[in-house]
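>>> fold the following.
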Amino acid sequence: MSAKLETTSPDGAKVSINIHDRNEEKALINSKAVHVIDPAEAANSLGTFKEQEPAAQRIALRTYPRRWAVLAVVALLNCFNTMIWIAFSPISNHVSNFYGEKDSATYFSGIFIFVTIPVGLVAMWSGGRFGLRSSILVAAWANGIGAAIRLASSFLPDSLIHLRFPVGITGQGVAALAYPFIMFLPTKVAAVWFPDTERTLATTIGVMANPLGVLVANLVSPMLVESCEQLSVLNLLLSIPSISLTAFATFAITSSEPKIPPTVSASQKNYPFFRGIKECITNPQYWVLMFVMGGGIGMFNTLYTLMQQLLCPSGYSNMFSGTAAALLITGGVVGATGASIFVDRTKFYEETMKVSMGLAVVFGLAFLQFVLHVGMKPWLLVTCFIFGVFGLAAYPVGLQLSAECTFPVSETTSTGLVVISGQIQTIIYLALMRTLARPLQPLYRKNEVCTLVRAAAIELLKEPPQTCGHGTLSQAEQTVEPYDYTMAVIAMSVVATLAVLVLILVFRPKLRRLEVESGGIRLLDTTATDSKKEGAPEEADLEEMKPSHAAEEEEQNDQQGKEEEKPTNE
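Predicted structure coming up:
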């Protein structure tokens, strides 16, 4: 019996040794002419050789505990900024008295919606150009400075009291500049700092801080402010956490991304801004998602804004309206959390999105029908809660889908266009609802409780007036007129039904980011020159994985070498 053993000499040359028996093999091993590797050591040395192309780029992956601190800053920014936005809405009469301007609360709230659209484009560009840290700091400082300016409007001397509203609305405008930066951050933070098993959950935590801020503002503002003089206390309590968070973010957020990425996709360079915009607007699946997701955001904002005006004509009190709104958001937190955990584990993005949106439309339409009838309190509360569960569950999943189907477009761009679409559709739907609303017919006025606001105002006006330096509002300015929203409800029902049908029948996304991470698509080349690193690849992206030219040449050389060795071995 003979066998051939190949080894390498000290000078690197290959040596073939013929072994005729077992004793000769043992003698060679004992003389250390050959090196024997333990099977376990050999397997460990090979690593994942069988699972990865030899020529493929190997990337180290790692997660850092610091990712939760980054996410906490973004979530708190979202919550505090939303509270500054919404806090005046439940106490509009006191706000108007304090600032001496009719509909002051409307101006303080509306400026956020209108600022988001133009500033949103700047926020998307700067996030990709200057990095995540710059976006967080811009948002934190804008929010903190805006809160401080609005606080200053509460303590102007009597000689400058006529400037109270201009100063206050200026501070509100500065704080509004932070909103578009904040709304685009959660998906970017999730993509850059979190592994794929936590991405949707991280996005949920970041975005659900927004409705949580709405809920807290609606609960706290009426409790703190019972007269216009107490508005200064509210401004103080809102400014303290915002200013403190500004300082914390400045020192806690030290980098835009971790040194070692958590996922393969996080290691890849994104497209530059205008290339990313082009990729989004030329992607039919993204258009569907942008229309449907933007519509969902717009309808949710419209429903929440008009909740009291929809319910009071049918005899439902302000307390009941507040309860319904609280259940809507509570259900949303529950649904979004559950959906994010499910999607992170299963990767069923498309299926979860379609089921959530479909059921949200069903229960949303049921809620809109119930608001037109009296005596439906239990049904209204149940449908409102379930609508929140499925409606807000679709939100973080949809944002992740926008990043998936447009990769390697920056998440700030793909998410930003969806949010801007939502703000535009909010304006359209609010205008549509108010245009189609008709004065309530005398036959149905026996049930309405909208004008009870006027009765309460009359009772308040019997007490010593609270001037706050400007005088009180007239009784007419305290009145909430009842309207019949039947036609508006029908119109919104048609729009919602069409949107969900388009989503179910047309939306067929390709999860490009997941394909990169699963190895089904060749990694983008980020090892070239510095100029190429800053931009995206200019050739066709995301090609099916195939050996590179260098790998092909190396394979050919190996084949030639084997052919040359055959005669000597023989």
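
>>> use CA for all of it now, contacts and neighbours both
Will do.

>>> please enumerate the helices of the stretch 1-150 of the chain.
In the stretch 1-150 of the chain, the helices defined using DSSP state H, counting those that start in this stretch lie at 22-30, 39-46, 67-86, 92-99, 104-130, 132-152.

>>> between these, which one is closest to Pro211.
Comparing the helices of the stretch 1-150 of the chain against Pro211 with C-alpha to C-alpha, the closest turns out to be helix 67-86 (7.8 Å).

>>> go through the closest one and flag the buried ones.
For helix 67-86, a neighbour-count test (16 or more other C-alpha atoms under 10 Å) marks 67, 70-86 as buried.

>>> for stretch 251-262, which positions count as buried?
Quick answer for stretch 251-262 (16+ other C-alpha under 10 Å): Ile253, Ser256, Glu257, Pro258, Pro261, Pro262.

>>> make sure the second one is actually in contact with Arg133.
Yes - applying C-alpha atoms under 8 Å, one finds Ser256 in contact with Arg133, separated by 4.5 Å.

>>> quick one: closest of the helices of the stretch 1-150 of the chain to Val214.
So among the helices of the stretch 1-150 of the chain, helix 67-86 is nearest, using C-alpha to C-alpha, at 6.1 Å.

>>> so where do the strands sit in this protein?
For the chain, the strands defined by DSSP state E cover 3-8, 14-19, 438-439, 483-484.

>>> got the buried residues for stretch 424-436?
Ile424, Gln425, Thr426, Ile427, Tyr429, Leu430, Met433, Leu436.

>>> this one next, for a side-by-side:
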Amino acid sequence: MNPLKTECTEKNEDAVSGSPLKVRVFKRRWLQLFLYALCSVCSSFQYPQFTIIGHIIIFRYYDVSILAVASTSIMLMVGYAVFLFPGLFLMERIGMKWTVVIGAAFTCLGAWIKVLSTAPDRFPVLLIGQGMVAISQVFIAPVPGKLAAFWFGKDQLALATAFGCYALHVGLTICFLTVPNFVRNHDDVAKIGIELSTIHWILAIACSIVTLAVLLFFQNEPSMPPSESRALQRYTHESFGKGFLVSLKMLVTKNRNFIILWNTYGLITGIFNSMPILLNPFFLTHFKNCEVDLGIINLLLCLLGTIGSIIIASILDKTKKFRVIAITVTTSSVLCEILFAGTLHLEIKWMVFVSISLFGIALISYSAIGFELCAEATYPESQALSTGILSISGQIYGAFVTPLLVKVIDVFGDTAAHVAIVVILSLGTLLTILDKIDLRRQRAEEHAARYEALSQGVSDKIDK
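Here you go, the predicted structure:
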């Protein structure tokens, strides 16, 4: 008997019936997505926590170099790249629930260590706390694609992935909104320490609550698959499992489309990862003493970018025009960066706000689109493995691009840095155009639909 043809007795659920594969979409999928989002928010909040107030950290409180403060963000990229493969291997062994629990626990540990860093001579303690948060990213960042595939139906895959990815940007948004407004550049260093300590305590308590909630309520996978493609994937994996190393070799050596996508995603996402650090010199060079406004443009970059990107993800779910939408988004990123650079040099503040919002939509949209393209190009391999390897590209490129652009600003000025960003985004657009994505998951859904129609036709004939 086919193990996929199982019955489910659970009540009050949204069912997708009629398929010979017996798929079902559970209402509690939204709880799983919400819990993961909370975990991601707690982790991503700490990513630009110190670069956004770099002028205070550098010149007033810790008295360290610009590169030292930039390292609080760069180390998250480097840590992700170093620990990703052990993390993915562990994820395949222990399942999605315990992966997220470990990620939440490391985030919580890092937050509590930073509670101890509130003193001008304790910058190394702060770096240790950031190191714990960097490790947590290994267990959090690859999850959205896998969670969407495990819990959501085929008509909500891109939307669920988008919500999972954009939880990271919600954390960034909250950081940009709160930290610059709460931690001010006081003449009294002790007052800065009190405000930093308050932020650390609130964050540590919030992370503790989220970790407990994830431990108690987050689940690995429902009893029945939510889509035909997941049903076929689960059956294939259980029957013909190839193992972590074999799947890894298939992805990195024999899937040309995935390799091109890996570099494209790295170029586009690497620029986004560098923006929290670059916006400070970009903006304050043209608008002196506007630290609060700097927080606003970071907020607009993430918040409006996230809202617009969710709309694009919904369009992707309905149209399935993966390649067209990807090319449109990457091309838009180039045009929006040119607009952003131009408005900065014209020094018209409201136009800077508009241009950074459009730039955010283009950059953030590609994160979810890239995950969906990855799932299509690598099906039926594990989404955690494929999207984990994909997301490492953004960290690796970001770790190289960020210090490079900081150096360009120091030596040649912000105009040269904008030119470099345009070149990088243009290269990403060119690779997107050249990448002929093989929509394997879509074909699996179509084959399942044809099989369902054929089975229904045979059943009708038998009934007659």
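
>>> after superposition, what's the TM-score here?
Once superposed, the chains reach a TM-score of 0.83 (TM-score structural alignment, normalised by the length of structure 2), with 419 aligned residues with a C-alpha RMSD of 2.7 Å.

>>> nearest to Ser45 of structure 1, of the strands of structure 1?
Across the strands of structure 1, Ser45 of structure 1 has its closest neighbour in strand 3-8 (18.0 Å, C-alpha to C-alpha).

>>> relative to Leu505 of structure 1, which of the buried residues of stretch 424-436 of structure 1 is nearest.
Distance to Leu505 of structure 1, by C-alpha to C-alpha, is smallest for Gln425 among those, at 21.9 Å.

>>> what's the spacing between the closest one and Arg164 of structure 1?
Going from Gln425 of structure 1 to Arg164 of structure 1 by C-alpha to C-alpha, to the nearest Å gives 32 Å.

>>> and for Asp344 of structure 1?
Per C-alpha to C-alpha, Asp344 of structure 1 is found 49 Å from Arg164 of structure 1.

>>> more crowded one of those two?
Between Asp344 of structure 1 and Arg164, Arg164 has the larger neighbour count (other C-alpha atoms under 10 Å), namely 23 against 18.

>>> which ones are touching the residue nearest to that one when sequence neighbours are not counted?
In this structure, Arg164 of structure 1 finds its nearest non-sequential neighbour in Ser153, 5.1 Å apart by C-alpha to C-alpha, 6 or more residues apart in numbering. Shown in contact with Ser153 of structure 1 (C-alpha atoms under 8 Å, 6 or more residues apart in numbering): Leu163, Arg164, Phe165, Val167, Gly168.

>>> mind putting these into JSON lines with distance to Phe390 of structure 1?
Shown next, in JSON lines, are the contacts of Ser153 of structure 1 (distance: C-alpha to C-alpha, whole Å):
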{"residue": "Leu163", "distance to Phe390 of structure 1": "45"}
{"residue": "Arg164", "distance to Phe390 of structure 1": "42"}
{"residue": "Phe165", "distance to Phe390 of structure 1": "40"}
{"residue": "Val167", "distance to Phe390 of structure 1": "40"}
{"residue": "Gly168", "distance to Phe390 of structure 1": "37"}
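
>>> what residue lies at the spatial centre of structure 2?
Closest to where the C-alpha atoms of structure 2 average out (C-alpha atoms, centre = their mean) is Cys165, at 4.0 Å.

>>> tell me the counterpart of it in structure 1.
Aligned counterpart of Cys165 of structure 2 in structure 1: Val207 (TM-score structural alignment).

>>> do Glu221 of structure 2 as well
Aligned by TM-score structural alignment, Glu221 of structure 2 pairs with Glu257 of structure 1.

>>> leaving out chain neighbours, which residue sits closest to that match?
Val192 (6.1 Å).

>>> which position in structure 2 pairs with the one you found?
Residue pairing (TM-score structural alignment): Val192 of structure 1 is matched to Phe150 of structure 2.
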